[in-house]
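>>> Here is the input, now give the coordinates:
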Amino acid sequence: MRVRNKPWADTLIADNEKAIVLEPAQYRGHWQDRFASQQPLHVEVGTGKGQFLIGMAKAHPELNFVGIELQKSVLAAALKTSLPEELTNLQWVLADGQGIENFFEPREVAKLYLNFSDPWPKTRHEKRRLTSKTFLASYSAVLGNGGNIQFKTDNRHLFEYSIMSMAAFGLDLRELSLDLHTDVAASEGQLENIETEYEQKFAAKGQPIYRLVARIPEK
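Below is the predicted model of the structure:
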């Protein structure tokens, strides 16, 4: 997808260095220094315009959040939206999520979020899927035993692939939903779901949303 350039993005990023990180590797093992309080760290890979992570940071002040996004203009939009909220438990990272083990030490991250990732449907592009074994190895490296991965998508084929990929990798599948919004409504407030921009778009068209939570097994 082609992203329209935003002329103001560079200035906004340069003026808000306390909220955004351009060289994440330098904080490996020291991410808590970026936050007002030392709290469990949750990371979203491919944060888009930030609606999900901003919502999570507002709903969970007891947690710290990092959103990683490769597209500068997209992340600048997330930064712009978040600034008026003055969230001291939220940081943005302008970087490629591939090689995340270079950004965080083992066990530094408690939970990872993958929301509406590119499905890369062609077989020859399997290694680009964010739930392929190469990416899972990177996630496992920063999560450590007991860490969780939460994955949401509107793509049934990617969801099925992710279930098989995670099971083959040895992850424990803890939650599976084939119609998340119906399950949330039926839970009467017991099942939390902060929606993304894409999620709202697809759900409005009647498209079911799929979600799973996988856990790194204790060894």
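
>>> contacts, neighbours, all on C-alpha from now
Noted.

>>> most centrally placed residue in this protein?
E44 (2.0 Å; C-alpha atoms, centre = their mean).

>>> From what I see, that one and L114 are in contact.
Yes. Taking contacts as C-alpha atoms under 8 Å, E44 lies within contact range of L114: 6.1 Å.

>>> separation between I194 and V184?
Distance of I194 to V184, given as C-alpha to C-alpha, to the nearest Å: 11 Å.

>>> meant to ask about Q38
31 Å.

>>> residues of stretch 184-200 that come out buried?
E195, T196, Y198, E199 (16 or more other C-alpha atoms under 10 Å).

>>> Measure how buried the nearest residue to the first one once chain neighbours are set aside is and give me the count.
The shortest distance from E195 to any non-neighbouring residue, by C-alpha to C-alpha, 6 or more residues apart in numbering, is to F52 (5.7 Å). Other residues near F52 come to 21 when the count uses other C-alpha atoms under 10 Å.

>>> Alongside the first, I'd like the structure of this one:
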Amino acid sequence: MRQRNKPWAKEKMNQYPQYVIANPEQHKGKWSEVFDKNQPLHIEIGTGKGRFITGMAKSNPHINYLGIELADSVIVSALEKLIDEELPNVKLLNVNAEDLEKYFAKSDVDRVYLNFSDPWPKYRHAKRRLTFESFLRIYENILVDAGEIHFKTDNQGLFEYSLTSFSKYGLLLTYVNLDLHQSDFEGNIMTEYEEKFSQKGNRIYRCEVKYQNKK
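Predicted coordinates:
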């Protein structure tokens, strides 16, 4: 979906360094110093306009959250939510997911959320999918041992591809839901896309996977 360009977005982000972390490489291995409390750190890759990450932060004050989004014109909407909410356990990173190892050391992150990622449906674009093998390796290198990925999408093709990708990589599948909104799953925080797609009648798929210690 094409996003409206916001040429003022970068300047606004620079005005709120308490929310949008500049020079994140300086915090590699010591992210606890960015937050008020030393707590487990969960990251959302592709945080969009921030509805999920702010909702999770309000529901789980005992966890720190980082929303990661590359598009200036999108992440600035998440920033506006943080300005309104004043949540101490949420920060934002305006960076590319391909570069996460520049900003995080091993065991910096306890959980990764992937919500409604771009499906990149063409075969030649498979390497761009956030559940492709190269990204799974990046997550492994920044997560704690037995760290988790929680994944949601309305795209059946991407979900099936991702389950296969997880399995081939050796991840342990701990939860699968083929119709989230028709299930008894509790505590679901919807993203903007999730609300839009579900209102159209689209089925929402969700799974949780865990890295296994390699001998």
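
>>> Overlay the chains and give the TM-score.
TM-score of the superposed chains, computed with TM-score structural alignment, normalised by the length of structure 2, equals 0.96; 214 aligned residues with a C-alpha RMSD of 1.2 Å.

>>> Out of the buried residues of stretch 184-200 of structure 1, which sit inside strands?
The members of those all map outside strands under DSSP state E.

>>> Farthest pair within those residues?
Largest separation among these by C-alpha to C-alpha: E195 and Y198, giving 8.2 Å.

>>> buried ones in the helix or strand hosting L176 of structure 1?
If you go by DSSP states H and E, L176 of structure 1 is part of strand 172-177. Within strand 172-177 of structure 1, the residues that count as buried by 16+ other C-alpha under 10 Å are D172, L173, S177.

>>> check contacts around the nearest residue to K49 of structure 1 once chain neighbours are set aside.
Closest residue to K49 of structure 1 apart from its sequence neighbours, by C-alpha to C-alpha, 6+ apart: A78 at 4.4 Å. By C-alpha atoms under 8 Å, 6 or more residues apart in numbering, the contact list for A78 of structure 1 reads G48, K49, G50, Q51.

>>> in a strand, that's where A78 of structure 1 is, yeah?
No. According to DSSP: H, G, I helix; E, B strand; the rest coil, A78 of structure 1 belongs to no strand; its state is helix.

>>> T123 of structure 1 versus that one, what's the distance?
Taken as C-alpha to C-alpha, the span from A78 of structure 1 to T123 of structure 1 is 32 Å.

>>> The strand holding L176 of structure 1 vs structure 2 - mean distance after superposition?
Comparison of strand 172-177 of structure 1 with structure 2 after fitting gives an average deviation of 0.4 Å (mean C-alpha distance after the TM-score superposition for structure 1).

>>> same for that strand, what does it pack against?
Helices and strands touching strand 172-177 of structure 1, by 3 or more C-alpha pairs under 8 Å, 6 or more residues apart in numbering; DSSP states H and E, are helix 156-169, strand 210-215.

>>> Mean distance of the first one to its aligned residues in structure 2, please.
Put plainly, it is helix 156-169 of structure 1. Averaged out, helix 156-169 of structure 1 is 0.3 Å away (mean C-alpha distance after the TM-score superposition for structure 1).

>>> That helix aligns to what range in structure 2?
Matched against structure 2 by TM-score structural alignment, helix 156-169 of structure 1 falls on residues 156-169.

>>> Helices along structure 2, start to end?
9-14, 51-59, 72-85, 100-103, 133-142, 156-169, 192-199 (DSSP state H).
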